[in-house]
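# show me how the following folds:
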Amino acid sequence: MKNNIYIFSNSVLSRKDNSFTLHSLQDTEPQHKIDIYETADENVILPAKKDDVFDKPKHIPAESIEAFYTFGEVRFNTQFFKIASYYSIPVHIFNYYGNYVGSFLPVNNNSSGYIQLLQYETYLSYNKRVFIAKSILESAVKNILFNLKNPFAEDDALLEQISNINSLLEQIHFAETISELLGYEGNVRTIYYKTWPYLIKRETDFYKRIKQPPIGIINSLISFGNSILYGIILNEIYRTRLNPFIGFIHEVGDNKQPLVYDISEIFKPIIVDKVIFRVLNLNIIKDDDFQQTNEGFYLKDDPRKKFVEQFENRLSTVIHHKRLNRRISYRSLIRMECYNLINYLEGKIKNYEPYRAS
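Predicted coordinates:
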């Protein structure tokens, strides 16, 4: 299994033969800048000043890298992109606040114009598009309800919210337009977030989703977790020949990569939300791990690493897939979901059934 590499500190990334060597700068505050940098030393592909002091280097075989996720000060040069392209390693860039900036995706020699044409054809066939969108949202709501399963929950208010979500799920099943589906999805999320005080075992000021900027620690964690998930899903789309710019729920042109947002709806509840519940309920992330700026609430650098570690642990968690009757990790489940969609587009399966936790 290949690994995601997260770079938080000011670092130098160099290459030697078929390996990357990562040096982190000691006792320096992250600068959180991104620029293009050229150097005469072609072996150095994320350079720093000559007088900088490094800690012990980490050697990473190129074949073991799934993708890079960069935070902190990152200086790219052409050598970096050449090596990343040669080994088909995507690079996802986040700014200081943990917001997604963009990605470098190497040329995919396995890309299929045929698959992309099928995506276009399905998108333009309104009935097919609504069917896929409806299937995705039904699974997303099922996964939300999975999070609300609690044999010890006897609170009437919580049970009422669960009942309201089930009612909206039934309405989703009979929806006929994309706008209807988006409306129901928004209503489900609004109710779902009202149940979070029952799922988080500490007092919070969270009462609704506020994105831009994120207000409060929970909104901050949701935004950061979702951003990482978008990068993970983009990786799998890239490796499975789908086109991220052709979605079914989210309109083409309204979002950077509509298909990424579509597939993320399935996995946000069972990956991002579960990680948030864990880091808060186990006090892995504390209130003083955040900083408040004019841009909202954001995790500090060290707590951000803790969150990413828990996120990676969640991706590696192996579950039993009832429909397949086999064990599979959440990371593999995301890639399988992409292939599931491809099989439907190609007509290999009659019904598209996204993953539902149970």
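# hey, let's count contacts and neighbours off CA atoms from now on
OK.
# can you get me the start-to-end distance on stretch 350-358?
22 Å (CA to CA, to the nearest Å).
# ok, Ile349 touching Asn343?
Yes. Ile349 is in contact with Asn343 according to CA atoms under 8 Å; the separation is 6.0 Å.
# which of those two has more neighbours?
Asn343 (16 against 13; other CA atoms under 10 Å).
# and the more buried one, what is it in contact with?
By CA atoms under 8 Å, 6 or more residues apart in numbering, Asn343 lies in contact with Ile349.
# what sits against the residue nearest the centre of the chain?
Closest residue to the average C-alpha location of the chain: Leu229 at 0.5 Å, with CA atoms, centre = their mean. The contact partners of Leu229, by CA under 8 Å, 6+ apart, come to 264, 268, 272.
# secondary structure class of it, three-state.
helix (DSSP: H, G, I helix; E, B strand; the rest coil).
# any idea how far it lies from Leu145?
20 Å.
# does His23 touch Ser11 like I think?
Yes. Contact criterion CA under 8 Å: His23 and Ser11 qualify, at 5.5 Å.
# can you name the residues that contact the closest residue to Thr317 other than its chain neighbours?
Spatially, and ignoring its direct neighbours in sequence, Thr317 is nearest to Ser329 (5.3 Å; CA to CA, 6 or more residues apart in numbering). Contacts of Ser329 were listed using CA under 8 Å, 6+ apart, and they are 315-319.
# another sequence for comparison is provided below:
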Amino acid sequence: MKMLLLNGHGINMRVDAAKLHIKNGRFSTTEDPQEYVFSPKRMDIDSIVVYGRSGSLSLEAIRWLIKHNVQITMLDWNGKLLTTMLPSESTNVKTKFAQYHAYEDQDARAKLAKKFIEAKFSKSESVLDYLKQRYPEIEYDFSVDKAKLEKAESIREILGIEGGVAWKYWNKYAKAIPEEYDFRARTDNNARASNSGDKVNVMLNYGYALLESECLRAINSVGLDAHVGFLHEMNPSKNSLAYDLQEPFRFIVDLAVMNLIEKGVMDSKDFIRTESFSLRLKPTGARKVIEEFNFMMNSKVEYRKKNSSWGSVLLVKARELSHHLVGKRKTIEFSKPVFVGERDDSDLLRKKIIDMSYTEWNSATRKLYHELRKRCPFHLG
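Just a heads-up that it's a prediction; the model follows:
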């Protein structure tokens, strides 16, 4: 999976001599915006994300992109998904009818909703296990919540249990965030993209918008209706099934944001505070989030005896769901494959040593010397 981010003023996409010409936007009159030219049948971009202020997209360019199976995603100034133009969808009408029948069957709907939340719980545990390798103060226990989920019979019950685990998860996740990020937790009130007041929530919201667009692509490819979900209520203005499908894969965004924080690559200049005191990403910050999101989506995992990317797994899970709805697959689960992350702190430790001032290095060396002397006084003199 490969994304191209377009930002700034004067974005232009057009077709000339059968080739697609793309010009990125500019932020000053002195800079020279980057230009791209793609020949027919040689497009190596899967998705174009437009986070710009102004520009033009010709009808012929839209046709060119759709014919080459390239998704066009439009994001609002605050990172919220405005719309997405998708390649042609599957014409299998039976799949949609099966989806509608499952939605109307309350028992079938609740069973599917549970599957999404079971997977979310499993992936949340994987994230916390990964973080605990570096932050031992992170302790959690979802056993009671899992037991409640097994007995839950209604969507309302399921959502209530999910909300409780989410509250626990974000409070533990927050323990790995440095104080300067001013991140406390994530609730229904501040989870809206337009209400982000801190850097972590801004990055999370932007990442979830990218994930939503990928879920829409997967849903579209298998012929399901993005507006008819099982966990989330059906709403013509919302992509309810995309929200459902996000749940087992939100961990990808959570880890991508944590990676950016731990690497120390995000800078204050990557954010801007609006007049309403909300925070948003500048183009530099958006690009960093997209790059890390791409890295995570392209990371490999073993599934069905194959070494696949998480992006490919998302597509496979959408297909498995469609097959389950039409009766081609008896069971469905979203917990597998399991994310297993092993820490390698050697690069981080090396960076910390390099960044140390002489005073810090001298102090650390003295402490280490005195500690070793206590343990083996006869050898250190």
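# if we can go back for a sec, what does the residue nearest to the centre of structure 1 align to in structure 2?
With TM-score structural alignment as the matching criterion, the partner of Leu229 of structure 1 in structure 2 is Leu211.
# which stretches of structure 2 form helices?
59-67, 93-104, 106-132, 143-151, 155-173, 199-222, 240-246, 250-263, 283-298, 310-325, 346-355, 358-375, 377-380 (DSSP state H).
# spit out the contact partners of Ala119 of structure 2.
By CA under 8 Å, 6+ apart, Ala119 of structure 2 lies in contact with 247-248, 333-336.
# give me the buried entries from the residues you listed.
With burial judged by 16 or more other CA atoms under 10 Å, the buried subset of those is 247-248, 333-335.
# which one of the contacts of Leu229 of structure 1 has the most neighbours?
Counting neighbours by other CA under 10 Å, Val272 comes out on top of those with 24 neighbours.
# can you tell me how far it is from Ala157 of structure 1?
For Val272 of structure 1 relative to Ala157 of structure 1 (CA to CA), the value is 24 Å.
# and Asn166 of structure 1, by the same measure?
Asn166 of structure 1 is 14 Å from Ala157 of structure 1, by CA to CA.
# again with Glu176 of structure 1
31 Å.
# which one's more surrounded, the two?
Each of Glu176 of structure 1 and Ala157 has its neighbours counted (other CA under 10 Å); Glu176 has more, 15 against 12.
# what's the counterpart of the more buried one in structure 2?
Per TM-score structural alignment, Glu176 of structure 1 is aligned with Glu153.
# how many neighbouring residues does the closest residue in space to its match that isn't next to it in sequence have?
Using CA to CA, 6+ apart and skipping the chain neighbours, the partner closest in space to Glu153 of structure 2 is Ala110 (6.6 Å). Neighbour count for Ala110 of structure 2, taken as other CA under 10 Å: 21.
# identify the residues contacting Ala110 of structure 2.
By CA under 8 Å, 6+ apart, the neighbours of Ala110 of structure 2 are 153-155, 230-231.
# show the buried residues in those.
Buried among the contacts of Ala110 of structure 2 (16+ other CA under 10 Å): 154-155, 230-231.
# and the furthest pair within those?
Greatest spacing in those, by CA to CA: Ser154 and Phe230 (11.2 Å).
# so who does the aligned residue in structure 2 for Ile342 of structure 1 touch?
Per TM-score structural alignment, the equivalent position to Ile342 of structure 1 in structure 2 is Ser322. By CA under 8 Å, 6+ apart, the residues touching Ser322 of structure 2 are 95, 99, 222-224.
# among the residues you listed, who's most crowded?
Leu224 (30 neighbours).
# number of nearby residues for the closest residue to that one other than its chain neighbours?
Excluding the flanking residues, the one nearest Leu224 of structure 2 by CA to CA, 6+ apart is Lys96, at 5.4 Å. Other residues within reach of Lys96 of structure 2, judged by other CA under 10 Å, total 20.
# distance of Met1 of structure 2 from Ala166 of structure 2?
29 Å.
# so between those two, which is more surrounded?
Ala166 (18 against 15).
# aligned partner of that one in structure 1?
By TM-score structural alignment, Ala166 of structure 2 lines up with Arg189.
# ok, Leu152 of structure 2 touching Ile158?
Careful, residue 152 of structure 2 is Ala; it's not Leu. Yes. At 6.0 Å, Ala152 of structure 2 and Ile158 qualify as touching, with contact defined as CA under 8 Å.
# returning to what we had before: the match of Ala166 of structure 2 and Thr204 of structure 1, how far apart?
From Arg189 of structure 1 to Thr204 of structure 1 the distance is 18 Å (CA to CA).
# aligned against structure 2, show me the partner of the residue nearest to Thr317 of structure 1.
So Ser329 of structure 1 corresponds to Ser309, using TM-score structural alignment.
# and Val252 of structure 1, by the same measure?
With TM-score structural alignment as the criterion, Val252 of structure 1 pairs with Met234.
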